[in-house]
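Participant: A structural model of the following input is requested.
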Amino acid sequence: MLDSVRRSGTGLGRFARLPDLDPEVLRDDLSRVSTPTMLVLWEQLTLTEPGPAIGALITHHAPIGTFGLWDYLVTTGENLIETLKRAVAYLECIGDPAGEKLQTIEDGKHFTIRHATGTWVPDVVEAIELFALAMLLTRARAASRRPIFPHGVTFAHRPPHQHRRRQLVEFFGTRNISFDAPSNSITFRDDDVRAPLPKAQPGLEEILMRHADLTLAASKPVLQWRDRFRATLAAALHEDNPTLEHVAQRLAMSPRTLQRRLAEHGTNWREEIEAVRQQRTMDLLRTTDLPLQSIATRVGYSDVRALRRAVHRWEGQPPHAVRQSAKPVH
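Facilitator: Okay, the predicted model is just below:
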């Protein structure tokens, strides 16, 4: 996705604030980049290349190996019907199973894969829908080593302009493309998906699936932006400098941008600093014997009275009661 953004001529500077896209994160195969970050990249691409055909254009620059282990799960096996089912089963290797859904259907004559994605900006959804079907087709062609043409393709979104439609016909190799359909799908002929694959290696698929299972079990989510912000705010609190300007500087953005990002997450500076102060205060009350004045100073309150009011607002009881309830009962 980042390579596609680069090719579009867009500078990557505006994406530097996204912790998911840190170079160290992207070099780690076990990192799970968040869906919101991917959507930011998709949105940028749809703004640069208007129209849902952007999905197919990206696929042109994604040869076998681009998607790592998942690509080899798709292209290694006895026939396409087995490898494509495997690709559906291991969607989590490359996508968010909470936002992406794949389903296979067989009727003896055709093999259909349906795809559904989340309810985001329409242009972004259209591009992702097209990308998913285009990706399945390119992998099927790579595995079979021949130009497979689908029996039909359907999209749930509206028809594109005539020029875009011609692009899709050329890419998929069929004029049987429908829009405003009940679902997004790509349908292959049964003969195509049951034909033996030329490079089948018996037993290799079992090794790859075990590797996929181990990889998914060891994968880890990348720190979300709001979590990173809260960690920075907590550090500023420790430094006795919990100001909007200081935290924004630590996050390499302007105070106005920080306020906008917080609004995008349904919160604001006042609520966030209150939440971090609350967590820090409760920790100090429950795990230390520090005087209330020291705690007030550490969490940025002017005096003990302000601390008492805050604790009563959060817990419905005074600080000494919170501290007493945290002591073990003998």
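Participant: For the rest of this, base every contact and every neighbour count on C-alpha atoms.
Facilitator: Fine.
Participant: can I assume Glu126 sits in a helix?
Facilitator: Yes: membership of Glu126 in a helix is supported by DSSP: H, G, I helix; E, B strand; the rest coil.
Participant: if I look at the closest residue to it other than its chain neighbours, how far off is Arg166?
Facilitator: Distances taken as C-alpha to C-alpha, 6 or more residues apart in numbering put Pro52 closest to Glu126, at 5.3 Å, once the chain neighbours are dropped. Between Pro52 and Arg166 the distance, using C-alpha to C-alpha, to the nearest Å, works out to 12 Å.
Participant: neighbour-wise, which of those two wins?
Facilitator: Using other C-alpha atoms under 10 Å as the criterion, Pro52 and Arg166 rank with Pro52 on top: 26 against 12.
Participant: Okay, Glu264 and Leu214: tell me how far apart.
Facilitator: Counting by C-alpha to C-alpha - Glu264 and Leu214 are separated by 35 Å.
Participant: Please, where are all the helices along the stretch 101-250 of the chain?
Facilitator: 122-144, 162-172, 190-194, 204-218, 225-238, 244-250 (DSSP state H, counting those that start in this stretch).
Participant: Single out the most deeply packed of the ones you listed.
Facilitator: Mean neighbours per residue, mean count of other C-alpha atoms under 10 Å, is largest over the helices of the stretch 101-250 of the chain for helix 122-144, with a mean of 22.
Participant: Would you do the same for the sequence below? I want to compare the two.
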Amino acid sequence: MQTLWVSMPILRNIVLGAARNRDELRQICAQGGITVADLDNPDMKLSLEQNCALMNASLQLSGDPNLGLHIGERTTVSVLGITGYLMESSKDLLTALHHLQQYTASFSRLYRFGIQLTADEAVYLCEPVSVWNDLSPETARQSVDISFAGTLHILRLLTGSQLWPLRVYYRYPRFADTRDHERILKCRPLFNQSCNALIFSRQDLQRRIIGYNQALNEVFINMLQQKLGEESHSFLQQTRTLILELSRLSFPTLEEVAERLHLTPRTLQRKLQEENTSFRVESESIKEELARNLLLSKSLTVGEIADRLGYADQAAFQRAFRQWTGATPKTYRNRQDKSV
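Facilitator: Alright, predicted model coming up:
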């Protein structure tokens, strides 16, 4: 079961926004192991590795250090598929953003979107999965730029009116030149913050959406629920998603995951057994996926990756990785370097 993926329309938007001609389009696609024809397949899912490769190629060929911002300011709801159309038919902006949070899994598992409310403000959060920041911090940052600029553009399209954030937060270090950020976001960003967020006036997000249609809205909700099916609501998928979310700093234990699910460890194991698996099997599956991606990052040593994935020492990680792939972590990393 692939845990980390993004739908083709998301990356199609980036690739087409970066390529200036057919030849560049082919070059970018080749870096991600896809064809130009694949760009028109809305059901295709791309791995985190492909996502980073395509974004890196787009950045290099375009020569645009603010590519994310510039793509974002041209982004429409269509890149989000049915979730975008659900937003377009929602009652107001706050409801639309709640729907985005609720149905992110319909178009990607590389991001976590969220809305937090106070009495006067609404905080819109955009967080790439932590392994993405480890593997390719620049493309992760660019993805936040796309989300921020894209969200503002979409919210304006939905209401037909201008809308600006009160404040903008980035987890990342300050950029050398923030003029484009200030022009597009209409706000001077704050850096090295605890989250990536756009902070709005709560009243601004109560604006009604031009295309509000309750009947159509319900149709899209039913379509999304059917599309996600049992997978998004299954206990197994909930557990895998939680393991991934908790692995931001260190790999979670059975007890930590059970506590977050409000279960005892024994009950968690029993429920997984009912789905013909176990916590160990699912943890190992996610560890393998994370390990393969983390080894692509030259900024992390094998020892650091072993520690990140919860192994007692580097030797234990090497044994596990050899069981998964038939190769040592170092050999695997060298092979990937040669294939680039």
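Participant: sorry, back to before: pretty sure the residue nearest to Glu126 of the first structure contacts Ala132?
Facilitator: No: Pro52 of the first structure is beyond contact range of Ala132, at 11.8 Å (criterion: C-alpha atoms under 8 Å).
Participant: So what does Glu218 of the second structure match up with in the first structure?
Facilitator: Mapped onto the first structure by TM-score structural alignment, Glu218 of the second structure lines up with Glu206.
Participant: Relative to Glu43 of the first structure, how far out is that match?
Facilitator: According to C-alpha to C-alpha, Glu206 of the first structure and Glu43 of the first structure sit 37 Å apart.
Participant: would you turn the helices of the stretch 101-250 of the first structure into CSV with distance to Met1 of the first structure?
Facilitator: Output for the helices of the stretch 101-250 of the first structure, formatted as CSV (distance: least, C-alpha to C-alpha, whole Å):
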stretch, distance to Met1 of the first structure
helix 122-144, 11
helix 162-172, 20
helix 190-194, 29
helix 204-218, 21
helix 225-238, 19
helix 244-250, 27
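Participant: And stretch 20-33 of the second structure, what's buried?
Facilitator: For stretch 20-33 of the second structure, a neighbour-count test (16 or more other C-alpha atoms under 10 Å) marks Glu24, Leu25, Arg26, Gln27, Ile28, Cys29, Gln31, Gly32 as buried.
Participant: now for Arg156 of the second structure: what does it line up with in the first structure?
Facilitator: Checking TM-score structural alignment: Arg156 of the second structure goes with Arg141.
Participant: separation between the spatially most central residue of the first structure and Leu21 of the first structure?
Facilitator: In the first structure, the residue lying closest to the centroid (C-alpha atoms, centre = their mean) is Thr35, at 1.9 Å. Distance of Thr35 of the first structure to Leu21 of the first structure, given as C-alpha to C-alpha: 12 Å.
Participant: And for Tyr124 of the second structure, the neighbour number?
Facilitator: Quick note: Tyr124 of the second structure (other C-alpha under 10 Å) scores 23 neighbours.
Participant: who touches it in this structure?
Facilitator: Taking C-alpha atoms under 8 Å, 6 or more residues apart in numbering, we find Tyr124 of the second structure in contact with Phe113, Gly114, Ile115, Gln116, Ala197, Leu198, Ile199, Phe200.
Participant: Let me know the distance separating the equivalent of it over in the first structure from His151 of the first structure.
Facilitator: Superposed on the first structure with TM-score structural alignment, Tyr124 of the second structure falls opposite Ile113. Going from Ile113 of the first structure to His151 of the first structure by C-alpha to C-alpha gives 12 Å.
Participant: Please enumerate the shared neighbours of the two.
Facilitator: In contact with both Ile113 of the first structure and His151: Ile186, Thr187, using C-alpha under 8 Å, 6+ apart.
Participant: which of the contacts of Tyr124 of the second structure are buried?
Facilitator: Phe113, Gly114, Ile115, Ala197, Leu198, Ile199, Phe200.
Participant: thought Thr76 of the first structure was touching Gln201?
Facilitator: Yes: using C-alpha under 8 Å, Thr76 of the first structure is in contact with Gln201, at 7.1 Å.
Participant: Between the two, which is the more surrounded one?
Facilitator: Set Thr76 of the first structure next to Gln201 and count neighbours by other C-alpha under 10 Å: Thr76 wins out with 26 against 11.
Participant: residue contacts, the more buried one?
Facilitator: Thr83, Ala143, Lys199, Ala200, Gln201, Leu204, Glu205.
Participant: want to try TSV for those residues, with distance to His238 of the first structure as columns?
Facilitator: Converted to TSV, the contacts of Thr76 of the first structure look like this (distance: C-alpha to C-alpha, whole Å):
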residue	distance to His238 of the first structure
Thr83	53
Ala143	56
Lys199	60
Ala200	59
Gln201	58
Leu204	53
Glu205	52
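Participant: ok, now which ones touch the nearest residue to Lys220 of the first structure once chain neighbours are set aside?
Facilitator: Setting aside the residues directly before and after it, Lys220 of the first structure is nearest to Ser31 in space (C-alpha to C-alpha, 6+ apart), at 5.3 Å. Counting by C-alpha under 8 Å, 6+ apart, Ser31 of the first structure touches Val25, Ser219, Lys220, Pro221, Val222.
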